[in-house]
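Trainee: got a predicted structure here, sequence first:
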Amino acid sequence: MSYHKGFIETDVPEQSGKCFIVTGANAGIGFETARVLAARGARVLLGCRAKERAEEAITRIKRLTPNANLAWLPLDLGDIEAVRAAAGTVSDEPRIDALINNAGIMNPPLMRTKQGFESQFGINHLGVFALTSLLLPKLAETRGSRVVVTSSIAHLKAKIDWDDLNAERSYSKGERYGASKLANALFFFELDRRLRANHSPVTAIGVHPGVASTSLGRHMGPLQLAGPIVGLLLNSADKGAWPALLAATGNVKPGGYYGPTGFGGIRGVAGEAKRAPQAEDAVLAKRLWDASIAMTGVDPGLPEI
């Protein structure tokens, strides 16, 4: 293992007998995460909306690992009822060792989820909150199980508009994306605190992928015009998966936050990452927790102690 230098794909240990859920596993970082876990012998459930895209991803992985144990998990994070259905499907699995919350959206025009939530907050946070909460009992059946929540370096300067969570009065796609990623950071911070206080066997960890070239246009704005030159500075999708793989399979601290360790957190081997002070604000974390229960109707069942 090369933890002292940083975590990379080859540091992922054998995972035979284990089962992982990877959301958004049909493309990009989610696909690479699923690919590596399958190659290490794990059963991987690909949480995706479209069956066709999931099956295409499964076919691609099986070309590399013919005996890969893969299955499509129908999942739409923009519909809380669909999230409930996905959690029900997962209950039939013998075990779940980790839920890797990778799926998300970035910088769309103002759109609404099935329940009417602003789409970035609704999918990136509320959908993740609901899925994680509903799967906690299943995860708790396997000692050492983990929840991985994906934030972003965009959380560092983000703020949540508590008086307009649903973007009824104003909408800036960049600011709302940052707010959703700050919500992710606050969620795993509070989830970790409550899991430990309630002596749960489940561990919560946060990650960010740096700035992956798969998201170049969305992350970098005008810099996308520089094309390959800027691309040299960024993470590829396979390297962007390293923090999630570390969080799901490596030596980590409960409640820790992991990401690329080079070039301002944009790229490099995975290790401990910097988070904003507001991402560890206990008052904000509890406020978000309570608001998320009220908005989704899903209660994680982890009382404050």
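Mentor: Received it, and whenever you're ready, just let me know what you need. Numbering: from 1, shown residues only.

Trainee: C-alpha from now on. contacts and neighbour counts both.
Mentor: Noted.

Trainee: quick one, longest helix in this structure?
Mentor: helix 173-197 (DSSP state H).

Trainee: which positions within that one qualify as buried?
Mentor: Within helix 173-197, the residues that count as buried by 16 or more other C-alpha atoms under 10 Å are 174-196.

Trainee: and if you look at stretch 210-220?
Mentor: Quick answer for stretch 210-220 (16+ other C-alpha under 10 Å): 210-216, 218-219.

Trainee: need the residues you listed in JSON lines (columns: secondary structure).
Mentor: What follows is these, written out as JSON lines (DSSP: H, G, I helix; E, B strand; the rest coil):
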{"residue": "Gly210", "secondary structure": "coil"}
{"residue": "Val211", "secondary structure": "coil"}
{"residue": "Ala212", "secondary structure": "strand"}
{"residue": "Ser213", "secondary structure": "helix"}
{"residue": "Thr214", "secondary structure": "helix"}
{"residue": "Ser215", "secondary structure": "helix"}
{"residue": "Leu216", "secondary structure": "helix"}
{"residue": "Arg218", "secondary structure": "helix"}
{"residue": "His219", "secondary structure": "helix"}
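
Trainee: next, give me the two most distant ones among these.
Mentor: Maximum pairwise distance among those (C-alpha to C-alpha): 13.1 Å, between Gly210 and Arg218.

Trainee: mind listing residues that contact stretch 197-208?
Mentor: Residues outside stretch 197-208 that contact it (C-alpha atoms under 8 Å, 6 or more residues apart in numbering): 136, 139-140, 142-153, 185, 188-189, 191-192, 195, 243-244, 247, 253-260, 273, 302-305.

Trainee: change it to 7 Å
Mentor: 139-140, 143-153, 185, 188, 191-192, 195, 243-244, 247, 254-259, 302, 305 (C-alpha atoms under 7 Å, 6 or more residues apart in numbering).

Trainee: next: stretch 222-241.
Mentor: Contacts for stretch 222-241 (C-alpha under 7 Å, 6+ apart): 28-29, 32-33, 209-214, 216-217, 266-267.

Trainee: and the comparison structure, right after this:
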Amino acid sequence: MTRPSATTAPAPKSSPSPSASASTGRSWTADQMPPQHGRRVVITGANSGIGFEAALELARHGAAIILPARSEAKAADAIRRIRAAVPAADLTPALLDLASLDSVRAFAAMVEERFPGPSLDLLINNAGVMALPRREITEDGYERQFATNVLGPFALTALLFPRLKPIAGTRIVTLSSIAAHGGKIAFDNLQGERAYSPLNGAYTQSKLADLIFALELQRRLGAAGSPIASLAAHPGIAVTNLQANLKGIYKLLGPLLMPLIGHSARQGALPELFAATAPEALAGGYYGPNGIREIKGDPAPAKLPPASTDCALASRLWTTAEQLTGIRFDVGG
């Protein structure tokens, strides 16, 4: 089969600061995505939930997708479901467990071997875990939510950065959450060593850290004069299997309330797709649903938690992530 000719996606508009916003002007849907033919994408967590919906839309628009999952069976199942809708989809299965730094390194090495040189147009850090009921320690010795949601994506982005095309239109999108507004970066309890709270501690902290990481990455890219753009997004409240670990009143009412107050995984994927592809998206922008409390709705600029724009906090967290992963992330190198 002849590959479609490569196209370059429009570059995100420049943003003078992470808090700058842009109006979408109208309801944005996946039908408004620019063609993605000739673009190669890595999207984590694409075997389920909003990650799957995002991968499906990117495939429909012609992107070639590297689709990693924690098992070959999960990757194969996602590919089968995407190809049922898009028979000619260009999909590459891979193994990746973001909770394991060895797995992250192995995946990055596979990408370098299979697709050498600057070969990636888009990296979407979508995968994550939520509200694990007990404090779990990974093989690297880190609390699992912090390892999966923060350290894994940080290491993956750093290791794949040389594979990203240094041209306008190349983007890195990191998924945060409205829960970030309740987060606090507790350097004296970063791994839940002193006290572990599954949702309103470990999870909210991890999603605030993801947002801080995305905004700090854009500051560094801008300072280095890089054309690559970093953006962030959140899905609002989307009905996915991510809520499976909720306990107590959340678990009791979840199956009844989630479909009423939230929206579908397909709708929840739109903010990250907007950040990943829309010409009007801002470098350093943050996007989520435009409804009440950003719970559901159409993609629009999202409200930033005050801590997410603290440059000193961001620099300390970046250095801490480098120390914990053993990976120096220099965007100018």
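Mentor: Now that the structure is in, tell me what you want to look at. Bear in mind the structure is a predicted one, so any value in this text is a computation, not a measurement.

Trainee: and the TM-score between them?
Mentor: After superposition, the two chains reach a TM-score of 0.94 (TM-score structural alignment, normalised by the length of the first structure), with 303 aligned residues with a C-alpha RMSD of 1.9 Å.

Trainee: tell me the residue in the first structure aligned with His263 of the second structure.
Mentor: Matched across to the first structure, His263 of the second structure falls on Asn235, judged by TM-score structural alignment.

Trainee: list the contacts for the closest residue to that match other than its chain neighbours?
Mentor: Nearest residue to Asn235 of the first structure, sequence neighbours excluded (C-alpha to C-alpha, 6 or more residues apart in numbering): Ala212, at 4.3 Å. Shown in contact with Ala212 of the first structure (C-alpha under 7 Å, 6+ apart): 234-237, 240.

Trainee: just those: which are in helices?
Mentor: 237, 240.

Trainee: quick check, nearest of the contacts of Ala212 of the first structure to Pro74 of the first structure?
Mentor: Ala237 (22.9 Å).

Trainee: burial of that closest one, as a residue count?
Mentor: 21 (other C-alpha atoms under 10 Å).

Trainee: ditto for the one 10 residues further on
Mentor: Residues within reach of Ala247 of the first structure, counting by other C-alpha under 10 Å, total 30.

Trainee: swap in Pro94 of the first structure?
Mentor: Around Pro94 of the first structure there are 11 residues (other C-alpha under 10 Å).

Trainee: helix or strand for it, just tell me which one.
Mentor: Under DSSP states H and E, no helix or strand contains Pro94 of the first structure.

Trainee: against Phe20 of the first structure, how distant is it?
Mentor: Distance from Pro94 of the first structure to Phe20 of the first structure, counting by C-alpha to C-alpha, to the nearest Å: 12 Å.

Trainee: and Val148 of the first structure, by the same measure?
Mentor: From Val148 of the first structure over to Phe20 of the first structure (counting by C-alpha to C-alpha), the distance is 11 Å.

Trainee: show me what Gln205 of the second structure lines up with in the first structure.
Mentor: So Gln205 of the second structure corresponds to Ala179, using TM-score structural alignment.

Trainee: for the nearest residue to that match once chain neighbours are set aside, pull up the helix or strand it's in.
Mentor: In space, Ala179 of the first structure comes closest to Ile160 once its chain neighbours are excluded; the distance is 5.0 Å by C-alpha to C-alpha, 6+ apart. Following DSSP H and E, one finds Ile160 of the first structure outside all helices and strands.

Trainee: Ile160 of the first structure -> the second structure?
Mentor: In the second structure, Ile160 of the first structure lands on Ile185 (TM-score structural alignment).

Trainee: helices along the first structure, start to end?
Mentor: 28-39, 51-64, 80-90, 119, 128-139, 173-197, 216-220, 228-231, 237-240, 242-249, 282-296.

Trainee: most tightly packed of those helices?
Mentor: helix 119 (a mean of 30; mean count of other C-alpha atoms under 10 Å).

Trainee: against the second structure, where does that one fall?
Mentor: So helix 119 of the first structure sits over residues 144 in the second structure, by TM-score structural alignment.

Trainee: what about that stretch, how far off from the first structure?
Mentor: After superposition onto the first structure, the mean distance of stretch 144 of the second structure to its aligned counterpart is 0.7 Å, using mean C-alpha distance after the TM-score superposition for the first structure.

Trainee: quick one: the strands in the stretch 1-150 of the second structure, in order.
Mentor: 40-43, 64-69, 90-95, 122-125 (DSSP state E, counting those that start in this stretch).

Trainee: out of the ones you listed, nearest to Gly25 of the second structure?
Mentor: strand 122-125 (24.5 Å).

Trainee: quick one: that closest one aligns where in the first structure?
Mentor: Residue span in the first structure matched to strand 122-125 of the second structure, by TM-score structural alignment: 98-101.

Trainee: give me the contact list for the matching stretch.
Mentor: Under C-alpha under 7 Å, 6+ apart, the answer for stretch 98-101 of the first structure is 20-23, 128, 145-150, 248.

Trainee: neighbour-wise, which one of those residues leads?
Mentor: Most surrounded of the contacts of stretch 98-101 of the first structure: other C-alpha under 10 Å gives Val149, at 29 neighbours.

Trainee: Ala214 of the second structure versus the equivalent of that residue over in the second structure, what's the distance?
Mentor: Under the alignment (TM-score structural alignment), Val149 of the first structure pairs with Thr174 in the second structure. Using C-alpha to C-alpha, we find Thr174 of the second structure at a distance of 6 Å from Ala214 of the second structure.
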